[in-house]
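**Student:** sequence plus the predicted model coming up.
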Amino acid sequence: MTNKIEIAANSALLVIDVQKGFDDAAFWGPRNNPAAEANIAELMDAWQESGRPLVLVQHASRPGGALAPDLPGYALKDFVAERAEQAALHVVKSVNSSFYGTPDLADWLTAQGIGQLVVAGIQTNMCVETTARMAGNLGYDVLVPLDATHTFDLAAGPGPDAPRLTADQLATATAVNLQGGGFARIVTTAQLVEEVRVRADA
């Protein structure tokens, strides 16, 4: 984990798929990091206070999916919805990468002259990791506060012999993939908030 981070004045915070459908434990199974929502809220508040841009990303599942637009699970969690007016952009997507949505995220970032992204939300190893990987490939400076994400236990297939990883194991793999692979730097919410507020007070 890096100790020294610098937050650009126009660094964009991407809050990905923080939707009510992920609260269905019977559907998703065990999750990790119960502090994720509080950390995401803290980041959103710090970004708003510092005047940096917030981007909300919302997943629209295909019909029958837990996050389908016609189901209650599509809605943003209350703490995100309460802060939604802060958002400079609201992207809707139906795949893992936030760069394949509407409006076009890359076009907006280019128009705003934004080169640094902070990527948080749900799920750590799915839409967060995919978005961070693609952002790294596109040349953005990417920071991922792992403690402002969460995921769920996952098996490779049905049956007792299918390989399975816990949510914590998957989060660790994401951290290794992103930082070890050079896609992003893994940081903490506290590091980001401290840096944002120190620079605001300077």
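**Tutor:** Cool, the structure landed.
**Student:** all contacts plus neighbour counts: C-alpha atoms, from now on.
**Tutor:** Will do.
**Student:** relative to Ala87, how far out is Ala190?
**Tutor:** 22 Å (C-alpha to C-alpha, to the nearest Å).
**Student:** so for these two, which residue has more residues nearby?
**Tutor:** Comparing Ala190 with Ala87 by other C-alpha atoms under 10 Å, the one with more neighbours is Ala87, at 18 against 14.
**Student:** which ones are touching the more buried one?
**Tutor:** Listed by C-alpha atoms under 8 Å, 6 or more residues apart in numbering, the contact set of Ala87 reads 53-56.
**Student:** got another, please set it beside the one above:
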Amino acid sequence: MEITENAALVVVDVQKGFEEEHWGKRNNPAAEENIAALIDLWQETGRPVVFVRHDSAEGSRSPLRSGYEGNDFKDFVAERRGKGSGPELLVTKSVNSAFYGEPSLDAWLRGREIGQIVIVGIQTNMCNETTARMGGNLGYDVVFPLDAMHTFGLEGPHGWEASADELTRATAISLHGGGFAKVVTAEDVLRGASAGAR
């Protein structure tokens, strides 16, 4: 697949709070390894990287609340921040979409004439999917490497339950089938980005 020379990697909510039992059973134990590989390649090739942090609302008991250790980026992300030769941005948000954070992700991308974004991070069917849908609506070419993210099982109305894998499949079908994003693998992106950097 084609990854442009200025495609932005958007690393969503890779925070310590998601390691707490509060969330339940997760999927894709390889997510962190794949996210790290993508950040490394982006930084090596001078491409732009956007780190997104979820700051839960004041007074919240969320593990992602500001001032709590769970709000911090996981170590492998924190260690990589500021290490690339390309542009870097920190976006903070308190809702699902990274496009509703501070500073404006859309303005930052457009100011650099970036038309393609690659979304990775946590959670697949929540902030990642919401950001992908909005990115697609805004006209970006959205790439969604499904194995560079993870989520947790959920309980819904009527006693319905879905596992993390079931929710991941539903997200993939909705985004890809609905034309919001190209759902691919981390390896697809790594190959495409390596070729595009030559």
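**Tutor:** Arrived safely. Please read these numbers as outputs of a predicted model, since none were measured by experiment.
**Student:** just the helices in structure 2 please.
**Tutor:** 31-44, 75-78, 105-111, 129-137, 164-177, 186-196 (DSSP state H).
**Student:** just put these in CSV and tack on distance to Lys93 of structure 2.
**Tutor:** Below are the helices of structure 2 laid out as CSV (distance: least, C-alpha to C-alpha, whole Å):
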stretch, distance to Lys93 of structure 2
helix 31-44, 20
helix 75-78, 17
helix 105-111, 11
helix 129-137, 12
helix 164-177, 22
helix 186-196, 25
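**Student:** quick one: closest of the ones you listed to Phe152 of structure 2.
**Tutor:** Nearest to Phe152 of structure 2, of all these, is helix 164-177, at 4.6 Å by C-alpha to C-alpha.
**Student:** what span of structure 1 lines up against that closest one?
**Tutor:** Counting by TM-score structural alignment, helix 164-177 of structure 2 pairs with residues 167-180 of structure 1.
**Student:** Phe180 of structure 2 against Gly136, yeah?
**Tutor:** Yes: with contact defined as C-alpha atoms under 8 Å, Phe180 of structure 2 reaches Gly136; the gap is 4.8 Å.
**Student:** residues in contact with Phe152 of structure 1?
**Tutor:** Counting by C-alpha under 8 Å, 6+ apart, Phe152 of structure 1 makes contact with 28-32, 123, 166-167.
**Student:** try it again with 6 Å
**Tutor:** 30-31, 167 (C-alpha atoms under 6 Å, 6 or more residues apart in numbering).
**Student:** now those as TSV including distance to Lys20 of structure 1 and neighbour count?
**Tutor:** Shown next, in TSV, are these (distance: C-alpha to C-alpha, whole Å; neighbours: other C-alpha atoms under 10 Å):
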residue	distance to Lys20 of structure 1	neighbour count
Pro30	16	13
Arg31	14	18
Ala167	19	22
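**Student:** would you turn these into JSON lines with distance to Gly113 of structure 1?
**Tutor:** Formatted as JSON lines, those follow (distance: C-alpha to C-alpha, whole Å):
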{"residue": "Pro30", "distance to Gly113 of structure 1": "40"}
{"residue": "Arg31", "distance to Gly113 of structure 1": "36"}
{"residue": "Ala167", "distance to Gly113 of structure 1": "35"}
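**Student:** go through those residues one by one and say which ones hold in structure 2.
**Tutor:** On the basis of both residues aligned by TM-score structural alignment, their matches' C-alpha atoms under 6 Å, what survives of the contacts of Phe152 of structure 1 in structure 2 is 30-31, 167.
**Student:** on that earlier part again, which of the contacts of Ala87 of structure 1 tops the neighbour count?
**Tutor:** Highest count within the contacts of Ala87 of structure 1 by other C-alpha under 10 Å belongs to Leu54, 27 neighbours.
**Student:** that one -> structure 2?
**Tutor:** Looks like Leu54 of structure 1 aligns to Val49 there (TM-score structural alignment).
**Student:** you'd agree that match is up against Asn6?
**Tutor:** No: judged on C-alpha atoms under 6 Å, Val49 of structure 2 makes no contact with Asn6 at a distance of 9.8 Å.
**Student:** out of the helices of structure 2, flag the one nearest Glu2 of structure 2.
**Tutor:** Nearest of the helices of structure 2 (C-alpha to C-alpha): helix 186-196, 5.2 Å.
**Student:** quick check: that closest one aligns to which part of structure 1?
**Tutor:** Aligning helix 186-196 of structure 2 against structure 1 (TM-score structural alignment) gives residues 189-199.
**Student:** by how much does that stretch deviate from structure 2 on average?
**Tutor:** With mean C-alpha distance after the TM-score superposition for structure 1, stretch 189-199 of structure 1 departs from structure 2 by a mean of 1.4 Å once superposed.
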